[in-house]
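Student: Here is my input, please return the structure:
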Amino acid sequence: MSDQKIHFYKGPAGGWGALKSVAQHLQAQGIALKGAKTLLSANQADGFDCPGCAWPDRDHRSTFEFCENGAKAVAAEATAHRATPELLGAHTVSWLAEQSDFYLENLGRITHPLVYDAASDRYQPIAWDQAFELIAAQLNALATPDEAIFYTSGRASNEAAFLYQLFVREFGTNNFPDCSNMCHEPSGQGLKPTIGIGKGTVTLDDFEQAEAIFIFGQNPGTNHPRMLGELRAASKRGARIVSFNPLRERGLERFADPQDKLEMATLGSTPISTHYFQLRIGGDLAAVKAMAKRLLELDDAARAAGQPRVLDVDFIAEHTQGFAEYEADLRAERWEDLIEASGLSREQLFAAADLYAQAKSSILCWGMGITQHQHSVATIQQMAGLLMLRGNLGRPGAGACPVRGHSNVQGDRTMGIYEKPPAAFLDKLGEVFGFEPPRKHGYGTVEAIQAMLDGQGKVFFALGGNFAAATPDTAATWRALRNCELTVHVTTKFNRSHTIHGRQALVLPCLGRTEIDLQASGPQSITVEDSMSMVHLSSGMNAPASEHLLSEPMIVARLAAATLKGRSKTPWLWLVEDYARIRDKIAAVLPDFHDFNERVRQPGGFRLRNTPSERIWTTPTGKANFIPFKLPSDTPLRQAQRQARDTVVFTLATVRSHDQYNTTIYGMDDRYRGVWGHRRVVFIHREDLKAIGMKAGDWVDITSLWSDGQQRRAEKFVLIEYDIPRGCLASYFPETNALVPLHSVAVGAGTPTSKSIPVVLSLRPQDPPLAQARSVEDTAAHEA
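Tutor: Sure, this is the predicted structure:
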């Protein structure tokens, strides 16, 4: 306990703290010199694409185009530590399962393919041919291909993802749960009916021209640090940056750019948010509707006074449909309800709307703080409506910007990793490769877990990721995985999922993004698609961590050749001799990838066509559609309050610490929130502590409330006083994923509601309180 403390951070995001953290991580991985050289190749024209996140690069020529987050990801991959068969085999899997995620992460790179031996409860080395034969035999013994489930991580390349979906569909199923099902699925499902495409509409050039940038449910300082460079530049030129976030996050307050010599030398920083609105968890839907309602009222006043309209009536008339119903819905909402649901005052809501009305061009950004709620799809459709009211689509400096996490999660979906594929895509895939693709929709993530629980999913294959840690309802998910006949994980490092296995289990080590991929025709490059639809090459520069590693495309190709032997027309092994051949096939199936190999070799690659940017609306109406949605009254929180009766019910949001990326734990600190040396924490408002008769430093158990009557509990968390709205809590995942009910999902998207979990706290009196150095209010006074 001596290394665990709470001491609130006084510095800006970035700055010397970021550089110090990068240096510490490079040293901890034993690669100080190698790591520094590797980082200089990140996001370069002839280098590798950063595996840290999907934020785009300004260009691929900068000599310092990486951030703290990306540096940690690179250090973790380029580590000198090796998880050899001897190291892993020295421990039972049961013992490994008892260790922390941080411990497992730091075992290092896996060097050999591994098979689980039930008799010894250990992983043992296995030859690649034997591994593929084992998987093929299990797959071909299934009663139906739909008994197999194929998960995909968003870090798979376009080439790997395309081959993977081709193999699985030739095998005969559309069971493609992926990380999109757990993060930005609502963005796609919300935007497609409104603007005709499930992607953002902006580029980095738009950030240079926007007069206002509105950020919802996102913490770029931890999750997308390179985005802070764009926000800093916008702030310096006078753009308004308006943040909606329940927690005070340092990256949204001020930022010191490590590339700015003057700022670093003077210990200065740049303010980020000109306005910061701490709404209630889940209050974004009401806040966006309130802004739109206020615009209508401002427009009414302008018309009455004979002044220029606030609404872009020409855009609405020419490019949209459904405005009358949308307007009627907004006018019917009561201000009292919007204020109560948002957790913001009338004055704050008016101020946000007025800023939007005054800006000639605005961008709306959002992250998983929006998508992991019950009504996330409706919230995003209201955001699209807000953009349409002012014509902020299809013109410079304006548009929608869902900020995605995994470095190629958007590209994987473009490649066909989707459980509900469009008929046109399947038609073309079948035509090009000479087979009849399955038409039945497959399982998303939640459906896949339920299928495994029900015995309908018998083989689970994961191309990357950490499924057991990333998914909701941990106890149910782990039962599901253990119910499988076979679980297989393609990975670079050992993680939690490899300890939660089926009756048979394989761990297959692959090359990382930073490593040279040498195939029959020579060194290969792969491609990725960032959050703004830019597609570019990525080429590794380090020697592989082991001579026994295969690339992801090669693993897929060899598995396909073994499983589909004698019944596939696809030349699997020929395709992976030269990845340009895979890209030619992608171009043959996907029209937007025409001349793929030629265009991707241009500096910076190319941008996929984005029809809303051209004010072309590929919706059934041929227009951008306003979609009304009445503010819900019987929320999960209110249902839980009725269930708990006299007990205080909070709304909990799961969040990342600063020393993690998704489920990968790089360290035990959360610098910007002042948490050092541990992760089992709960952030809570000072007055809420008083109301429940507890104090900062007390240890509690957390229990979630859901209509199925099951008890979901996470034990031993310390309370930390923090600047967060009353009634709201925040805690880290994956530790609190156990509290998310499996079937508590976003309506219309199926995303787990990990950002809005009704919970109650119970004191653990047997545990001594943890001393906290300074309360958040005292820290604020100290800084002032």
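Student: use CA for all of it now, contacts and neighbours both
Tutor: Fine.
Student: where's residue 162 relative to residue 584, distance?
Tutor: 11 Å (Cα to Cα, to the nearest Å).
Student: Compare those two (neighbour count), which wins?
Tutor: Remark: of residue 162 and residue 584, residue 162 carries more neighbours, 24 against 16, as counted by other Cα atoms under 10 Å.
Student: How about the contacts made by residue 186?
Tutor: The neighbours of residue 186, taking Cα atoms under 8 Å, 6 or more residues apart in numbering as the test, are 371, 376, 377, 380, 746, 748, 749, 751.
Student: Need the single longest strand in the protein, by residues.
Tutor: Ranked by number of residues, the top strand in the chain under DSSP state E is strand 712-721.
Student: name the helices or strands packed onto that one?
Tutor: Here strand 712-721 touches strand 681-684, strand 699-704, going by 3 or more Cα pairs under 8 Å, 6 or more residues apart in numbering; DSSP states H and E.
Student: Do a quick rundown of the helices in the stretch 51-200 of the chain.
Tutor: For the stretch 51-200 of the chain, the helices defined by DSSP state H, counting those that start in this stretch cover 68-77, 85-89, 93-97, 101-105, 128-140, 158-171, 185-195.
Student: Now the second one, please; I'll put the structures next to each other:
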Amino acid sequence: MGPRRSLQSLLALNQVDGFDCPSCAWADPEPGRRKTAEFCENGAKAVAWEATRKRVGPEFFAAHTIADLRARDSHWLEAQGRLSEPMHLAPGATHYTPISWEDALTLTAQRLRGLASPDRAVFYTSGRTSNEAAFLYQLLARRLGTNNLPDCSNMCHESSGAALAETIGIGKGVVTLADITDFADLIIVVGQNPGTCHPRMLTALETAKRRGARIIAANPLPEAGFGRFHNPQTVRGLAGPGTQLADRYLPVRINGDLALFAGLNRALIDHEEARPGSVLDRDFIERYCDGFDAAAAGWRALDWTRLERMSGLSRRQIEDCAAEVREAGSVVVCWAMGLTQHRNAVATIREIVNFLLLRGNIGRPGAGPAPIRGHSNVQGDRTMGIWEKMPDAFLDRLREEFGFEPPRAHGLDTVDAIRAMRDGRIDVFFALGGNFVAATPDSGVTEAAMANCSLTVHVATKLNRSHLCHGTQALLLPCLGRTERDQQAGGEQFVTVEDTMAMVHASRGRLLPGSPHLRSEVAIIADLGDELFGDELGWRAMRDDYAVIRRHIEHIVPGFHAYEERARQPGGFMLPRGPHDSRTFNTASGKARFTVNPPTSVEVPPGHLLLTTVRSHDQFNTTVYGLDDRYRGIRGGRRVVFLNEDDLRALRLRDGDLVDLVSVYPDGERRASGFRAVGYPIPRGCAAGYFPETNVLVPLDSTAETSNTPASKSIVIRVEATDRGPAAAPSS
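Tutor: Below you'll find the model as predicted:
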């Protein structure tokens, strides 16, 4: 970026008059509690990655064929720099070539108008787009006549939304940052690695710990962030001994979390029955909940031997954890994709809700469920209507506001969109950001599915692998990044985002656009809408002044009254969350629901292992900043598989041997070659590897019940030694 641009950008990152971090969705402190450097290492990398002075323009594409670029790894592709002008891949061509914005939009509109059915188009979005762009995007798709609006939520926290909506009536968490830092007595972090995925969360946990809160971490891999945390923003953190964050570590087996929480609930019920009135919040259960008797009967019937086998934990470990819960006044449970990407993910999160309901840990300070979102506005996308099955009430308000009848039939989510493309039922694939091919399961199937489209369109800041897995014809449309100023006819614009704790706030870029050919996401969508339909819905006014979009949003989306005024307030505003604010639950019965969730596990044949996908320290989602993972001791490479030392010996392997990973599924086997075996403290029978390198092993049809989220955290694999000898790199 250069020193001046770096300072200009980083000092504005996550500040009230600056721009929101383009990486994770962790909540910002209140304006008066923010640091001058309110960002983590990965946030700084994300800004530098976007604001780089390197450019990928016509000369680059003239020098590289598609075949040449496909042979490069993802790290190299994105390191080349920012896309600088629209590019077009003609049918049968080997190179992208320049195209004007007018011709690109005309081509896209012609293809969309010529579809046999609007449902032969798919409109995908990543979680980094703004509220304003997301709202406009769903408006465009629904005006065309389709609800095919898959997004990255389908692949991460869809399971959380499904479970929470069913049990407490809202598909998002109900915990604030202050609940964690100022009020919680006990914080349980399960299936999440904050040190890599949400580093600023460690500061919040440190604040809670210094206040006296206790922290329990449950995860198959011990993570560095829960050990000695050295806060780089304090003298004590840099020079002192650091803070031991986790008071208790539970090395749960992969997919053992449902058994863990079922065991905790059984232990709490057992203690209550031995000492009536000592554990359960009977008043809360009777006033605000239903279904308790059936759930309690289910817990009493559980077999401890089976729970131990499924969870990988002893009864003593679970009961000791339950004793800490009994001592705590208020409990928060945080989780991420380590819970959501399993066959039984929705049941697991329902069981966490049961756990919280037993002691009234919803609707009071320092308590509640906290799904920790990854991408910076993935929660806002859903709030704005990016969902393939938005409720009729939202669609009714959309009709009243804009005067057209939105489609009512549910559309395609991410997995079903891949199936439809695979089967030749999609002609146009349009992506607003993201790296669809790298983020999705069953890489070979997904790449072939993309090739079945007649037109693929990607709105993006940088080149990525999805742009090289194209349809018969393809467009790359370069857009402004979060760091850049957005100047429209109505003046300089700002956008808004929603963080993981339902705070909505403004984001204003500081840097000049990286190219005169860049357009904002809002402008691209509005111009396409104008090209498709004329100005009947006011596309031009919305493009010229984003306040017009926000006025529409406040008429349609609950909680956004006086949107413009509140968005301009320092720190923004909190969206209403009934369970947290007033213990109101928008369920069928009007009460929070206890549910019965019999523990299940993945059957692993003898000689096989259960693989989970993980991030390295030096990446964010599919973006790989570097080839090291210093928290796990890996240097110079990503094709590694972490194995228990006993499993290494049983497989007659040594640390450093090269292996192939073969996933086993009823529809056949999938292979990922050239991985280095690394001994690691992971439970026996379990393994871990980085995504997206291991996505090829995830079967398209292996998904979570109810949410249809890819089961990327529980893949049955066979490890085969190769005849190529031990690997020379990476090192550990």
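Student: what's the TM between chain one and chain two?
Tutor: In this superposition the chains share a TM-score of 0.98, using TM-score structural alignment, normalised by the length of the second structure; 728 aligned residues with a Cα RMSD of 1.2 Å.
Student: coming back round to it: so the longest strand of the first structure matches what in the second structure?
Tutor: Against the second structure, the aligned range for strand 712-721 of the first structure is residues 670-679 (TM-score structural alignment).
Student: That stretch vs the first structure, average distance?
Tutor: For stretch 670-679 of the second structure, the mean deviation from the first structure after alignment is 0.5 Å (mean Cα distance after the TM-score superposition for the first structure).
Student: measure stretch 147-161 of the second structure end to end?
Tutor: So stretch 147-161 of the second structure: terminal residues 18 Å apart, Cα to Cα.
Student: likewise stretch 610-626 of the second structure?
Tutor: Start-to-end, stretch 610-626 of the second structure (Cα to Cα) is 27 Å.
Student: what does it correspond to over in the first structure?
Tutor: In the comparison with the first structure, stretch 610-626 of the second structure aligns to the range 651-667 (TM-score structural alignment).
Student: same question, stretch 38-55 of the second structure
Tutor: Using TM-score structural alignment, stretch 38-55 of the second structure corresponds to residues 65-82 of the first structure.
Student: got the buried residues for that stretch?
Tutor: Within stretch 65-82 of the first structure, the residues scored as buried using 16 or more other Cα atoms under 10 Å are 65-82.
Student: residue ranges of the strands in the stretch 401-550 of the second structure, please?
Tutor: Taking DSSP state E, counting those that start in this stretch to define them, one finds strands in the stretch 401-550 of the second structure at 428-432, 455-460, 473-478, 486-488, 491-493, 495-498, 503-507.
Student: Which among these is found nearest to residue 211 of the second structure?
Tutor: Among the strands of the stretch 401-550 of the second structure, strand 503-507 comes nearest to residue 211 of the second structure, with 24.0 Å by Cα to Cα.
Student: And for that closest one, what's in contact with it?
Tutor: By Cα under 8 Å, 6+ apart, strand 503-507 of the second structure touches 16-20, 27, 482, 494-498, 567-568, 570-575.
Student: Just the buried subset of those residues, please.
Tutor: 16-20, 27, 482, 494-498, 567-568, 571-574.
Student: What lines up with residue 459 of the first structure in the second structure?
Tutor: So, by TM-score structural alignment, residue 459 of the first structure is matched to residue 428.
Student: I meant residue 166 of the first structure, not that one.
Tutor: By TM-score structural alignment, residue 166 of the first structure lines up with residue 139 in the second structure.
Student: cool, and residue 430 of the first structure?
Tutor: Using TM-score structural alignment, residue 430 of the first structure sits opposite residue 399 in the second structure.
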